[in-house]
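Chemist: Sequence and computational prediction follow.
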Amino acid sequence: MNSPTATINGATMLSQAGRTVLVCGGSTGIGHGIARNYYIAGASDVIILGRRSDVAEKTASKLNEAYPGTKVTWRTCDLFNRDQAKQLWDSLEKEKTLVDVLIVNAVGQPELKPILEQGADRLWQDFENNVHAPLYLVERFYKQTGHTKQKV
């Protein structure tokens, strides 16, 4: 049986050859699926971020075995912790790793009850996690020094 995506998987317009992709929340679930599809699309490097080092390492190992043409690395980072997010981008810059594609696939789960029952502190934390933290990632991605390729 033919794959339903066989026709588009080989399309040159979808090629990610030569790109470095950073997938936040890439060790499980949807993020893992996104990372896998960048391997299929031929990305040269995929960096998986996760909060749990054992899970991120295991995912990267499996993807390295399945897609030997792509260099898979992993890093532990809690993106909701500004110091860790800053350290991530600072280390990428120090290593001269330029990210071409940024996937922000990490969110904080808000409480499912009325805002006034949650309280101002909880609501503000949700804002920090789901607006401010992703915006910081995008800002650092956008401001990478020495990057000349189109960023996605």
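Modeler: The structure has been received and is ready for your questions. Numbering: from 1, shown residues only.

Chemist: Going by C-alpha atoms from here, please, whenever you check contacts or count neighbours.
Modeler: Noted.

Chemist: Now residue 48: closest residue in space, sequence neighbours ignored.
Modeler: Once flanking residues are discounted, residue 48 sits nearest to residue 74: 4.6 Å by Cα to Cα, 6 or more residues apart in numbering.

Chemist: mind checking how far that neighbour is from residue 109?
Modeler: When distance is defined by Cα to Cα, to the nearest Å, residue 74 is 23 Å away from residue 109.

Chemist: adding another structure so you can compare the two:
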Amino acid sequence: MAVDFSNIFSIAGKTALVTGGSRGIGEMIAAGFLAAGAKVYISSRKADVCDATAARLSSEYGGECISLPADLSGVAGAEALAAEIASRESKLDILVNNAGASWGAPIDEFPEAGWDKVMDTNVKGVFFLTQKLLPLLRAAGTADDPARVINIGSIDGL
């Protein structure tokens, strides 16, 4: 029996949100999703960079990549991003929580403000964005094809 490899990684017809999608790993994930046929939203704190990356990815991969700048370090930012997605989509198939923050100080010099910044984005933001997007994720999922939440982490933030 021959296997059809031309379609094995297709996610055509799926909608994805990649936080931290304007550079690095997030940008690469967004590019891969576009290449596999998904409609992709990317978010990052810096609107100009997010907008430019979305335009470039759309051009390079021929898909639809939409910029939704957002600061996910607090509940308000998570709520705003979830509301914006909900105003545009009736479902969300894939959420990639990739946005992250680091402080860059040795542990013996790490200040409370740095700790709070890292925890707010890397833990609190991930939890509350996922929570606020649950209705759209549930709308996309079925028993045979559930919605996916992918959390990306790094020791750089610690």
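Modeler: Arrived safely. Predicted, not measured: the structure shown is a model, and the values here were computed from it.

Chemist: who has more neighbours, residue 74 and residue 109 of the first structure?
Modeler: residue 74 (22 against 9; other Cα atoms under 10 Å).

Chemist: so the helix or strand hosting the more buried one matches what in the second structure?
Modeler: Under the criterion of DSSP states H and E, residue 74 of the first structure resides in strand 71-76. Under TM-score structural alignment, strand 71-76 of the first structure corresponds to residues 64-69 of the second structure.

Chemist: buried sites along that stretch?
Modeler: 64, 65, 66, 67, 68, 69 (16 or more other Cα atoms under 10 Å).

Chemist: give me the element the residue sitting nearest the centre point of the second structure is part of.
Modeler: Nearest to the geometric centre of the second structure sits residue 18, at 1.9 Å (Cα atoms, centre = their mean). Assigned by DSSP H and E, residue 18 of the second structure belongs to strand 15-19.

Chemist: Which residue range of the first structure does the helix or strand following that strand align onto?
Modeler: As assigned by DSSP H and E, the chain's next helix or strand after strand 15-19 of the second structure is helix 24-35. Taking TM-score structural alignment as the measure, the first structure aligns residues 29-40 with helix 24-35 of the second structure.

Chemist: what's the average distance of that stretch to the second structure?
Modeler: Compared with the second structure after fitting, stretch 29-40 of the first structure has a mean deviation of 0.9 Å; criterion: mean Cα distance after the TM-score superposition for the first structure.

Chemist: quick one: buried residues of that stretch?
Modeler: 31, 32, 34, 35, 36, 38, 39, 40.

Chemist: repeat for stretch 132-139 of the first structure
Modeler: Judged by neighbour count (16+ other Cα under 10 Å), stretch 132-139 of the first structure contains these buried residues: 133, 134, 136, 137.

Chemist: Tell me which residue of the second structure matches up with the last one.
Modeler: What that stands for is residue 137 of the first structure. Mapped onto the second structure by TM-score structural alignment, residue 137 of the first structure lines up with residue 129.

Chemist: Next, its match: secondary structure please.
Modeler: With DSSP: H, G, I helix; E, B strand; the rest coil as the basis, residue 129 of the second structure sits in helix.

Chemist: Please name the residues that touch it.
Modeler: 72, 75, 78, 79, 81, 82 (Cα atoms under 8 Å, 6 or more residues apart in numbering).

Chemist: any idea which of those residues is closest to residue 98 of the second structure?
Modeler: Closest to residue 98 of the second structure out of the contacts of residue 129 of the second structure is residue 72 (10.7 Å), distances taken as Cα to Cα.

Chemist: what helix or strand does the closest one sit in?
Modeler: Assigned by DSSP H and E, residue 72 of the second structure belongs to no helix or strand.

Chemist: isn't it right up against residue 123?
Modeler: No: counting by Cα atoms under 8 Å, residue 123 is not a contact partner of residue 72 of the second structure; they are 10.0 Å apart.

Chemist: the more surrounded of the two?
Modeler: residue 72 (28 against 17).

Chemist: Fine by me, we can end here.
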